[in-house]
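Here is a sequence together with a model predicted from it:
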Amino acid sequence: MLLHIVVFLLTFCMMEFMAWFTHKYVMHGFLWNLHADHHKKDHDSWFERNDTFFIFYAVVSIGFFLLWQNNILEIGLAIGLGIFAYGLAYFIVHDIFIHQRFKLFRNANNIYAKGVRRAHKMHHKHIGKDDSECFGMLFVPFKYFKK
């Protein structure tokens, strides 16, 4: 049981690195065409092409659930849940809190909320795929927490 908790926590933390890596080198790289509408709204839809990345990670998470369910990988459940939990946290922070796709958490004004908002605002300062900064989401550099 302890192993599964450790694997879950490690997976959750590693997903921040995966999100940073994917964001910097895939979304702002060869799959910019899917991410561009997130930086510059060129559509009237609530959905963005950028939402495709959520689907990718959901499929990976489901894959680990299936590996566990079919007795192929004992820690598959812990990994799948870690990916799912990170995706849920990312969705809450990024889509609900920062971009207000649902009108919740509008009045959150604590130190963490301000730092994450500042970091994301600096990332979106650039409309194109180049010259962006701060590709992480839940763990952002300390400089964004300073006034």
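Okay, I see it. Numbering: from 1, shown residues only.

Only C-alpha atoms from now on, for both contacts and neighbour counts.
OK.

how close does the residue nearest to the spatial centre of the chain sit to residue 13?
By Cα atoms, centre = their mean, the chain has its centre lying nearest to residue 90, at 4.2 Å. For residue 90, the distance to residue 13 equals 12 Å [Cα to Cα, to the nearest Å].

Residue 20 now?
Going from residue 20 to residue 13 by Cα to Cα gives 11 Å.

Between those two, which is the more surrounded one?
residue 20 (19 against 16; other Cα atoms under 10 Å).

right, and the helix or strand after the strand or helix carrying that one?
Using DSSP states H and E, residue 20 sits in helix 2-21. Next in sequence after helix 2-21, counting helices and strands by DSSP H and E, comes helix 32-39.

and residue 89, how many neighbours?
16.

where does the residue of the chain positioned farthest from its centre land in three-state SS?
Relative to the centre of the chain, the most outlying C-alpha is that of residue 71, 28.9 Å out, by Cα atoms, centre = their mean. Under DSSP: H, G, I helix; E, B strand; the rest coil, the three-state class of residue 71 is coil.

Structure two is appended below for comparative analysis:
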Amino acid sequence: MWIHILVFILTFCIMEFMAWFTHKYVMHGFLWSLHADHHKKDHDSWFERNDAFFIFYAVVSIGCFLLWQNGILEIGLSIGLGIFAYGLAYFIVHDVFIHQRFKLFRNANNIYAKGVRRAHKMHHKHIGKGDGECFGMLFVPLKYFKK
């Protein structure tokens, strides 16, 4: 039981690194064509090409569930749930809170909310593929929490 809880927590934390790595080297790298509309909106749709990136991690998470269900990977459920939980947290922080794609949490003004919002604003000041900063999402550098 404890190993499953530990794997879930570890997976959630590793996903922050995976999100940073994917954002910096894939989204701002060879798949910039999918991510560019997130930095400079060039369409009238509510959806962005950038939204396609969630599909990759959803497939990995579902794959872990299937491996667990078929008795191939005992900790597959813990890994799959960790990936899912991170994806949900990312969606709430990034799409709902920061970009206000759903009008919720508009008045969140605590230290964490301000720091994450500041860090993401610094990331979006760069509309091009290069010269970016702050590619993480949930854990951002401490300098963004200072006034």
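Happy to help now that I have it. Keep in mind the model is a prediction, meaning the values are calculated, not measured.

just to revisit the earlier point, now do the helix holding residue 20 of structure 1: which range of structure 2 does it align onto?
Counting by sequence alignment, helix 2-21 of structure 1 pairs with residues 2-21 of structure 2.

Make sure residue 16 of structure 2 is actually in contact with residue 90.
No. Contact criterion Cα atoms under 8 Å: residue 16 of structure 2 and residue 90 do not qualify, at 9.1 Å.

Common neighbours of those two, please.
Common neighbours of residue 16 of structure 2 and residue 90, counting by Cα atoms under 8 Å, 6 or more residues apart in numbering, are 137-138.

Please report how far the residue farthest from the centre of structure 1 lies from residue 65 of structure 1.
Distance, residue 71 of structure 1 to residue 65 of structure 1, by Cα to Cα: 10 Å.

what's the counterpart of the residue nearest to the centre of structure 1 in structure 2?
Taking sequence alignment, the alignment pairs residue 90 of structure 1 with residue 90 from structure 2.

Would you mind listing the buried residues in whichever helix or strand that match is part of?
Assigned by DSSP H and E, residue 90 of structure 2 belongs to helix 76-90. For helix 76-90 of structure 2, the buried set under the neighbour-count rule, 16 or more other Cα atoms under 10 Å, comprises 76-87, 89-90.

before we move on, what about stretch 127-147 of structure 1?
Residues of stretch 127-147 of structure 1 classed as buried by neighbour count (16+ other Cα under 10 Å): 134-140, 144-145.

relative to helix 2-21, how tilted is the helix holding residue 90 of structure 2?
On the basis of axes from the mean of the first three to the mean of the last three Cα atoms, to 10 degrees, helix 76-90 of structure 2 is oriented at 40 degrees to helix 2-21.

just checking, next helix/strand downstream of helix 76-90 of structure 2?
Next element after helix 76-90 of structure 2 (DSSP H and E): helix 111-124.

isn't residue 48 of structure 2 right next to residue 37, touching?
Yes. Look at residue 48 of structure 2 against residue 37 with Cα under 8 Å: they come within range, at 6.4 Å.
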